[in-house]
Every structure is written in structure tokens, then in C-alpha cells.
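Participant: no FASTA, just this:
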């Protein structure tokens, strides 16, 4: 079915490396993207850029390291940048760092799982609840995200998971007290029916359109800060851009510079070790410093670095408007203005 669908799109020139480049979403993944890429290559045997016709492919079919995790990773980077700015935190009534903040995640698919995993394991946030199709789990001391995902994959649901309380009406936990709410699955889960009961001071839209327009207005009047979907879940498409660039350049990221970086690091380490020997017990390198410092950046590290930089720059552009213009009352309006101004400036530059 996928190949036939791809065939019909390709023969109409609706999929092309320089025109329309699809990527996976709900119900599809690396397997389907590999099928589409292969179908395109079969129909365009002389196109050396055929692999660039679609992104989200497996590594052995022209994919890029870090693509599967990218949307969830982008959510993490967005929150990290938000928490770097005291003015942002003040608007949300929060303070400090991500560590210890109580997080509820709605949807433990690819996006929700990776966002929850990275926030808990790397930033010290507490994932106190996870909401899925068959219900929800809650544990105020924090859930083991990988343990919950393994249980769900093994049993087909969340029920009877041993280290948490199962709540059959999972949607009710959207209204539970927490610091950060991450809707990461379906559209419209926060709507006119439940918006007034949402307690989270900060919502980050990891899904597309999880907050309806009416709910958005209610939440803003309550003082809730919403990090909008057009920015928050852009990690996937950003990594897809990196994959597209890799396919067009026909070389993996890091291949040209990694060993040279390692050689320079080894030279510096040799000098440090010489100084360490001379100074004796007065100074020494930590046990794992050498291993971490010497390792050059591979494709995964470069993709993560590029994604982090992209998410930081975008948030900083939105933040500048949000805090400087009294007519810009929220980050969603700021995001629209940043995007529209870029288009307008492009037109002006061209004299249109």
C-alpha cells in the first residue's frame, strides 16, 4: 500500500528531493520511509540525490543519527532554553532549574517517550504522570519512563504497572497539579471543557495543536505560559533538514573533522599529563576526563549540537519580542511575528 501510494505521488512529481520531501508522523516510521525512498529510486534510476526524496529513513538507507529522538530532544532543548531566562520563568511563576520540577506527559509515543526520558535522566525533572489510550499512571515521587514504556510495549497498556497508581480516566490527569504539562499525542486534548481546570503554569505543545483556540484564551487569562507547537515540536523537521543536507552532500557529518579534532585533543592531553607528572600529587585529571575530552564529535553529537543551537536561537528571537512589545502577550503571537517578519524581509530584499 505504501509503495503504491508513493508510486502515485512520484509519477505526479509530488515527491522530489528539491520539491516535496516527506517525513514520518503518527502511524509511520523508518520502515515506511525506506519503502518510499526505494520506490523513488526505482522510478528515477539516474537521480544521484534519490535518497534525499524523503527523511526519517533508517541509517542503512541514508538516514541520520539522532532523527528518531529529534522531536522529543527538541522539546527538552526548548525547556532548557526557557529555564535559562529568569524573565521567562517569572512569567510562568517558576524559578530555578528543571531539576525537581513535576512533569506530566500525555502520550508515550516517540515524542513523549524521548522528551520524558531526557528530561528525567539528564535534567533531573520528575515525571509524575503518564497518560495513554487506556488510562494513566501517577507516582508523585517520579516514574521510571523506560520501565513504563517497556511495560506498555510488553502488555499493550499501562494497567497493572507495579510502581504507580493506575487511573482509568487518564484525561483527568491533565488537570492534576504539576509544574510542566507536555501534551505529546493528539490534537485538541486541552479544550473548552477542561481548560479552566488545568493547573500547570507551563505547557509545552509537543503535539500538533493540542490546545484549541478557545482553551488558549482561557489559559492565557489564567496566566499559564504556553510554548507553542510550531516551535516546540520542530526538532523532528530540523533533524530532517540535517538528513536532507547529508543526502545531498553524500557524506556523513563528522567524517572530515572528527579524527583531526581527536589529534588536537590528544596533543593537549599529552601536555597536561606532562605537567601532572611534574606537579605530582598537587594536581591530577579526573578519571574520565581523558576519555570524554579526546572523543571527537561524530554524527550524533553534531546533530544534537545543531538542533540545540536551532532551538536556542528560535526561542531567543521569540523571547525578545515577548518581553519588549506590550502588544505581544504570549509566545504563540511572538512565534507568528518572528516567522512573518522573516518572510516580509525576504520579499523586501527581492523588491517585491
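Facilitator: Received, thanks. Everything quoted here is computed from the prediction, not taken from an experiment.

Participant: Only C-alpha atoms from now on, for both contacts and neighbour counts.
Facilitator: Noted.

Participant: could you pull out the strands for the chain?
Facilitator: Shown for the chain, the strands assigned by DSSP state E span residues 102-106, 126-132, 135-138, 165-167, 180-183, 202-204, 225-227.

Participant: Put together a markdown table for those, with mean neighbour count and distance to residue 275 on each row.
Facilitator: Formatted as a markdown table, the strands of the chain follow (neighbours: other C-alpha atoms under 10 Å; distance: least, C-alpha to C-alpha, whole Å):
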| stretch | mean neighbour count | distance to residue 275 |
| --- | --- | --- |
| strand 102-106 | 26 | 46 |
| strand 126-132 | 26 | 43 |
| strand 135-138 | 22 | 53 |
| strand 165-167 | 18 | 56 |
| strand 180-183 | 27 | 48 |
| strand 202-204 | 24 | 48 |
| strand 225-227 | 24 | 49 |
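
Participant: quick one: which of the ones you listed is nearest residue 35?
Facilitator: Closest to residue 35 of those is strand 126-132 (C-alpha to C-alpha; 29.2 Å).

Participant: Could you pull up the residues touching the residue most central in space within the chain?
Facilitator: Nearest residue to the geometric centre of the chain (C-alpha atoms, centre = their mean): residue 74, 2.4 Å. By C-alpha atoms under 8 Å, 6 or more residues apart in numbering, the residues touching residue 74 are 115, 232, 233, 234, 235, 236, 307, 308, 311.

Participant: Check it against this one:
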């Protein structure tokens, strides 16, 4: 009898690894490179707490529906839990746990004093009126109130939520506390304690990291071509800043498709999703292509900044970019990562590249606690400093250990989290 064929990357991918399984696998892989107490690793495989709440909502027609909400709190050894709240029909407990683990690593790789949290409600926000969304948010804030707070757990916007959602959440929490508690959430409008520059921070950090990676590879940025999938809150600021740095952005996209100009697009002239929803394909450009074709363009740098799992075993062999900078969360599957490693394609991971969001959230939290707002210039300067510090830490690990950028980022994060656990110990 012939021996059974060994599983391939595509076979592995068909198993549809969950966010929690991915997070645990990444933890195991990083731990294999480090001398870390196995007991600490075992603790980090599990969240400290997961809260499941029922969130009743009176609909506009007078009927009542009850939604399920979650808040996963992974690790707080370095500071309060930090992470987004999403309104999405596919929210699950395991997803929240896995994403909260990623937030632990993201905060640690940036060396900011937060741990990882993530939560959400199982709901399609498109099915809610604005008034219903407000009532649902306020009730969710009340259900989570015993578990959150400015020094305990600090939510932020995520899929299906935004600055206005955070303003409602903060107001509901503050009313019950008897005083304004602006620091209970981040990502708020600046007029109620939000930070200038928070909305563009993830895209800005993507551009900064891409610039540093281009320089590290010895390329001239003015001779570098870039394709950006997603021209929204992450992709648009990243594309425009890279344009300002001198790179040639040849393609951008929205949900309907992509525009392509091999001579370069004027990214400041192309409307973002926020400026005019789904307007990219209406822009006058030489070529219109699909989102899938954008990923396979002959460019130097590819920035997937739309949704997760777009780079897979099915298209990884067709990607022509030599450098991938992850703008979205989890755009590259495990199988695709293995293929890129075999092909020598450099992949800078999301936990470093798009960490500008949580970093400026940290700045917002500091501003709220100190009741003193920062100028946009200061936010940009501080973000640049923090991103370069994190980049250098990961780069040093890449050079010292001869590992991928993803492994290096997780190693930096795990070293910091495990050191904190070892110093604090386990009690009782």
C-alpha cells in the first residue's frame, strides 16, 4: 500500500483555522525560539476572563430582541485590557478570545502598558436604525460596566462601530458613574476627549513601517511601486503618506474593484471610502481590475488593507510583490505565510504595521487622564517615535535570530509579556 500523502498547505487551510487556533499556534511558534517558562506559556494560552452578556433592545417598531455580547480579557500583566468592540453577525466567543490574544501581542510589541481585550455583539449593524444602534450601545455599556473602566479595561472602535459609538458608550458609562469618565474608551470624537489623528493612525503607521522596510531592503522609495487593497480608514492614509514619501502608488481598491495606473495614481485626488463611499471605481483611471487581480500585480510592495484572509494558499504563488506590509488584521493565512517564507517574500505583520491605532489610543488615554489635549503635530511626532522604536526592536530580532518578520514581532512581544509574568509571579 502506498504511504498516505503528507498534508499540504492547502489541505491545512481547508480546515478553516479559527482566530483562537491561529493565536495559540503563533504563541507556540514564538515560544519555540525563546527560553520562556512553560508555565507562563500555558497561562497565555487562556484568557483571564470572558464575559458573556445578554443585551436586550427595544426596536423602533416596539418589539424586543435580545442580542448576545462578549468581552474577552486575555492578559493584564502589563496594564489594563485594551481592544475593540465590534458589531458583526459573525462575532463568537472564540473569535473574541483569539483577537484579545493578538491585542496582548500588539500592545507588547509597541511596549505600551496595556494587555489584550476584545469584544462585540452578534448583530448586523446594517439592520439597525441609528436610534437602535445608540440604544444597543448604551445597554451594552451598562451590561459591561462591572468589568471595564479607565484603569481596568478600555474598549475602542472596531468593525461596525465608530467614534460616535464610543461617544455613546462613554456617556452611558459616565452617567452611571456620576462623573465624566472620558478614559473608559478610546477612538472618541476629539470634542468629547478623543485624540487628534486617531482616525488615520493605523494607516499612518503602515506607511511608516513600509518606508522603513523599503529602506532596510536597500530600495530607493522613489523607484518603488505600491498596490493597496482597500482605500478606507487604513489603506487611504497609508497610500497617501507613501505617495508623499515619494513612492509610486499604482493601484488602490474598494469593495467593488480596483483602479490601476502603471504610471502612478494621484492618491490625494482619489476619494476615500469615508469621503465618498464606493467611489474608487468611478475615478478616471487607465485600467479597472478586480481586487483579486490587484493582489497579483507586478509591484514592489503590496499592502492588503481591507479584510482578513485575502492572501491564501490559492493565490500566494501568484503574488509578485517582494514586500507585503499587512494593513488589515490577519490578511495572510497560515498556509500563505509558509509559501511566502519559502519564496523569500518579506511579510511585515499586522501586529507591528497597523499598531498605530492602539498607540494613538494610548496617547488618547493619557490625554484623558491628564485632562490635556495634544496637537496633531505632537501626535504625529510621538507616533513616529514609537513606530521607529518598535521597528528597531523587531529588526534586531530578525537579524539576531534569522527569523521572519512575523516570528520576530511575536518574539519581541512574548519576551516582554513573559518577563512581566515572571517578575510578578503566580499568587497564591
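Facilitator: Noted; the coordinates are in hand. Predicted, not measured: the structure shown is a model, and the values here were computed from it.

Participant: Drop the TM-score for these two in here.
Facilitator: Superposed pair, TM-score by TM-score structural alignment, normalised by the length of the first structure: 0.78. Supporting alignment: 293 aligned residues with a C-alpha RMSD of 1.9 Å.

Participant: quick one on the thing from earlier: alignment lookup: the residue nearest to the centre of the first structure to the second structure.
Facilitator: With TM-score structural alignment defining the correspondence, residue 74 of the first structure maps onto residue 205 in the second structure.

Participant: Could you measure from the closest residue to that match other than its chain neighbours over to residue 100 of the second structure?
Facilitator: Spatial nearest neighbour of residue 205 of the second structure, chain neighbours left out: residue 356 (4.9 Å); criterion: C-alpha to C-alpha, 6 or more residues apart in numbering. To residue 100 of the second structure, residue 356 of the second structure is 17 Å away according to C-alpha to C-alpha, to the nearest Å.

Participant: The first structure: which residue goes with residue 287 of the second structure?
Facilitator: Matched by TM-score structural alignment, residue 287 of the second structure corresponds to residue 165 in the first structure.

Participant: If you could redo that for residue 350 of the second structure, that was the one I meant.
Facilitator: Checking TM-score structural alignment: residue 350 of the second structure goes with residue 229.

Participant: Residue in the first structure paired with residue 171 of the second structure?
Facilitator: In the first structure, residue 171 of the second structure lines up with residue 38, judged by TM-score structural alignment.

Participant: Repeat that for residue 122 of the second structure.
Facilitator: So, by TM-score structural alignment, residue 122 of the second structure is left unmatched.

Participant: neighbours around the match of residue 171 of the second structure, how many?
Facilitator: 19 (other C-alpha atoms under 10 Å).

Participant: Number of residues surrounding the counterpart of residue 393 of the second structure in the first structure?
Facilitator: Correspondence of residue 393 of the second structure to the first structure, assessed by TM-score structural alignment: residue 317. By other C-alpha under 10 Å, the residues close to residue 317 of the first structure number 15.

Participant: Could you tell me the end-to-end distance of stretch 149-163 of the second structure?
Facilitator: 18 Å.

Participant: before we move on, what about stretch 253-269 of the second structure?
Facilitator: Start-to-end, stretch 253-269 of the second structure (C-alpha to C-alpha) is 14 Å.

Participant: How about the aligned partner of residue 344 of the first structure in the second structure: what's its closest non-neighbour residue?
Facilitator: In the second structure, residue 344 of the first structure lines up with residue 418, judged by TM-score structural alignment. With sequence-adjacent residues excluded and distances taken as C-alpha to C-alpha, 6+ apart, residue 418 of the second structure is closest to residue 40, at 6.4 Å.

Participant: Let me know the helix or strand that the one you found is in.
Facilitator: helix 38-44 (DSSP states H and E).

Participant: If we go by neighbour counts, what in that helix is buried?
Facilitator: Buried positions in helix 38-44 of the second structure, judged by neighbour count with 16 or more other C-alpha atoms under 10 Å: 40, 41, 44.

Participant: ok so, going back, ok, the residue nearest to residue 418 of the second structure - contacts?
Facilitator: So residue 40 of the second structure contacts 418, 421, 422 (C-alpha under 8 Å, 6+ apart).

Participant: Look up how far residue 42 of the second structure lies from the first one.
Facilitator: Separation of residue 418 of the second structure from residue 42 of the second structure (C-alpha to C-alpha): 11 Å.

Participant: next one: the second one
Facilitator: Residue 421 of the second structure sits 12 Å away from residue 42 of the second structure, going by C-alpha to C-alpha.

Participant: just residue 190 of the second structure next, same as before
Facilitator: Residue 190 of the second structure is 40 Å from residue 42 of the second structure, by C-alpha to C-alpha.

Participant: Show me where the stretch 251-352 of the first structure has its helices.
Facilitator: For the stretch 251-352 of the first structure, the helices defined by DSSP state H, counting those that start in this stretch occupy 258-279, 289-294, 299-324, 331-349.

Participant: Ranking those by mean neighbour count, which comes first?
Facilitator: With neighbours taken as mean count of other C-alpha atoms under 10 Å, the helices of the stretch 251-352 of the first structure reach their highest mean count in helix 299-324, at a mean of 17.

Participant: If you count neighbours, what's buried in stretch 218-237 of the first structure?
Facilitator: 218-219, 224-229, 231-237.

Participant: Which member of those residues is positioned nearest residue 275 of the first structure?
Facilitator: The closest of these, once distances to residue 275 of the first structure are taken by C-alpha to C-alpha, is residue 235, at 43.1 Å.
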